[in-house]
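Student: no sequence for this one, just the structure:
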């Protein structure tokens, strides 16, 4: 099972990225744990300078922007 983390403090862009991730996971029919990481200390410890960000299985894939559903599906397929 994949671990997908949406990293951000809860702004509108972070919320939109989380929603897009949920849609992509559902459309792909994959098993994944989707987590929201909003603790500022954890975000800094991970070295994320721009939010929202997306990590798949611990690897940062997107930072500083909202990825759309087709891009997220591509990222998740490549991370399989």
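Tutor: Nice, I can see it. Remember, it's a predicted structure, so these values are computed and weren't measured experimentally. Residues are numbered from 1 along each chain as shown.
Student: could you use CA atoms for every contact and neighbour count after this?
Tutor: OK.
Student: quick one, strands of this structure?
Tutor: For the chain, the strands defined by DSSP state E occupy 2-7, 32-37, 53-56, 59-63.
Student: in this structure, which spans are helices?
Tutor: For the chain, the helices defined by DSSP state H occupy 12-28, 40-45, 69-78.
Student: mind giving me the packing neighbours of the first one?
Tutor: If I follow you right, that is helix 12-28. When contacts are defined as 3 or more Cα pairs under 8 Å, 6 or more residues apart in numbering; DSSP states H and E, helix 12-28 packs onto strand 2-7, strand 32-37, helix 69-78.
Student: quick one, which of the ones you listed gets closest to residue 52.
Tutor: Among those, strand 2-7 comes nearest to residue 52, with 5.7 Å by Cα to Cα.
Student: now the closest one against strand 59-63, angle please.
Tutor: Orientation check (axes from the mean of the first three to the mean of the last three Cα atoms, to 10 degrees): strand 2-7 against strand 59-63 gives 40 degrees.
Student: second one coming, line it up with the first:
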């Protein structure tokens, strides 16, 4: 699983990253968490505001701080999608 926190590195970006790391720790899953602070890299996701959150190359949230419950749901959904794709292959 690949998770990206998009933004300039502001306090809100730090909060989102912290929530993501807490959730993956509680779920005991392996995930690469990357802070993307370079505008040219996060601009390709076409978000209108930061922070942005991308799970497996899908933008799941932008311009707000998501709740822990939302982050948990998005990560579990991505895990389930990975499992479906693995079974289909």
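Tutor: It's in. Since we're looking at a predicted model, the values are computed, not measured.
Student: for the helices of structure 1, give me JSON lines that also has distance to residue 60 of structure 1 and mean neighbour count.
Tutor: Shown next, in JSON lines, are the helices of structure 1 (distance: least, Cα to Cα, whole Å; neighbours: other Cα atoms under 10 Å):
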{"stretch": "helix 12-28", "distance to residue 60 of structure 1": "14", "mean neighbour count": "18"}
{"stretch": "helix 40-45", "distance to residue 60 of structure 1": "12", "mean neighbour count": "12"}
{"stretch": "helix 69-78", "distance to residue 60 of structure 1": "11", "mean neighbour count": "15"}
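Student: out of the helices and strands packed on helix 12-28 of structure 1, which is closest to residue 51 of structure 1?
Tutor: Comparing the helices and strands packed on helix 12-28 of structure 1 by Cα to Cα, strand 2-7 comes nearest, at 6.6 Å.
Student: what helices and strands are in contact with that closest one?
Tutor: When contacts are defined as 3+ Cα pairs under 8 Å, 6+ apart, strand 2-7 of structure 1 packs onto helix 12-28, strand 32-37, strand 53-56.
Student: make CSV out of these and add distance to residue 66 of structure 1.
Tutor: Output for those, formatted as CSV (distance: least, Cα to Cα, whole Å):
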stretch, distance to residue 66 of structure 1
helix 12-28, 5
strand 32-37, 14
strand 53-56, 8
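Student: could you measure from residue 67 of structure 2 over to residue 60 of structure 2?
Tutor: 12 Å (Cα to Cα, to the nearest Å).
Student: more crowded one of those two?
Tutor: Higher neighbour count among residue 67 of structure 2 and residue 60: residue 60, with 15 against 12, using other Cα atoms under 10 Å.
Student: and residue 14 of structure 1, which of the helices and strands packed on helix 12-28 of structure 1 is closest to it?
Tutor: Closest to residue 14 of structure 1 of those, according to Cα to Cα: strand 2-7, at 7.2 Å.
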